[in-house]
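Chemist: Next comes the sequence, and after it the predicted model I'd like to discuss.
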Amino acid sequence: MYGPAAVCDHGRVNEIRRGTLSEETFFEQVGGEPTFRRLVHRFYQGVAEDELLRPMYPEEDLGPAEERFALFLIQYWGGPRTYSEQRGHPRLRMRHVPFKVDRAAHDAWLKHMRVALDELGLPEDAERQLWEYLTYAAASMINTEG
């Protein structure tokens, strides 16, 4: 997938090709914006039907939340910085404080994300790297016992 001398660091993949160092983001490696938009769209299809998670999204339409999450992931993994340009620093924990995020919410969130990620059919290394981040991020959002 990445070649013989790949090193990944915060969404960037450095690979030695024919004696030169080229840099390609994880974002580019996995297919760019369309990949992240598919991931997030499929995730929100699950959220829309989830009795525990759906109430955490006060907007009638999940579209705005879907757009914010897609832009965040796109930026995090090396794509355009549109999220920060529109919303400033991500401050994920602060933005989630108004919501009760307990272990059950964490598990439900990861359940829908797992389905969405599996449907992307990414190469094993990329899938593992993205899943490790998502599980870490989900755990860091827990703000309530229970």
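Modeler: It's in. Residues are numbered from 1 along each chain as shown.

Chemist: going forward, measure contacts and count neighbours with C-alpha atoms only.
Modeler: Noted.

Chemist: which SSE is Arg42 in?
Modeler: helix 33-48 (DSSP states H and E).

Chemist: putting a second one here so we can go through both:
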Amino acid sequence: ELVDRFYDLMALEEPFAELRAMHSEDLSSSRDKLKLFLSGWLGGPDVYSPKYGHPMLRARHLPFKIGLKERNQWLACMYRAMEDCGIDGQIGAQLEESFFNTADWMRNQAN
């Protein structure tokens, strides 16, 4: 539900248009990959690696310019998706911190 809401917001909401433009027209592969990745990242079974190999997050995202603006746009979209899905309280706060740390680590631009 979270991943679907995240990509729905990205596709439909103007504040996330630049983020959306970084993706292919068909978001089904991105949805699938994020769902599978989050399963293992959140402590569940590693279903991503058998299908796609090691995540190598930074390497897979190097072709894209990711600075503060892109990081913040991604986080705003994810935080909104979390809110829309009712993910709040201590779990929400922990997820927000983890998402922030990962998104900030993905930056490959100084700004």
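Modeler: Perfect, thanks for sending it. Given the structure is predicted, the values throughout are model-derived calculations rather than measurements.

Chemist: Kindly provide the TM-score of these chains.
Modeler: Put the two chains on top of each other and the TM-score (TM-score structural alignment, normalised by the length of structure 2) is 0.89; 108 aligned residues with a CA RMSD of 1.3 Å.

Chemist: who are the neighbours of the helix holding Arg42 of structure 1, in terms of helices and strands?
Modeler: When contacts are defined as 3 or more CA pairs under 8 Å, 6 or more residues apart in numbering; DSSP states H and E, helix 33-48 of structure 1 packs onto helix 63-76, helix 103-120.

Chemist: Residues in contact with it: which ones?
Modeler: Outside of helix 33-48 of structure 1, the residues within contact range by CA atoms under 8 Å, 6 or more residues apart in numbering are 27, 53-54, 62, 66, 69-70, 73-74, 79, 109, 112-113, 115-117, 120.

Chemist: Likewise for stretch 64-82 of structure 2?
Modeler: Contacts for stretch 64-82 of structure 2 (CA under 8 Å, 6+ apart): 2-3, 5-6, 9-10, 15-16, 18-19, 22, 88, 92, 96, 99-100, 103-104, 106-111.

Chemist: Please repeat the previous calculation with a cut-off of 7 Å.
Modeler: Under the criterion CA atoms under 7 Å, 6 or more residues apart in numbering, residues 2, 5-6, 9-10, 16, 19, 96, 100, 103-104, 107-111 lie in contact with stretch 64-82 of structure 2.

Chemist: can you count the residues close to Thr144 of structure 1?
Modeler: Neighbourhood size, Thr144 of structure 1 [other CA atoms under 10 Å]: 12.

Chemist: helix or strand for it, which one?
Modeler: Following DSSP H and E, there is no helix or strand that holds Thr144 of structure 1.
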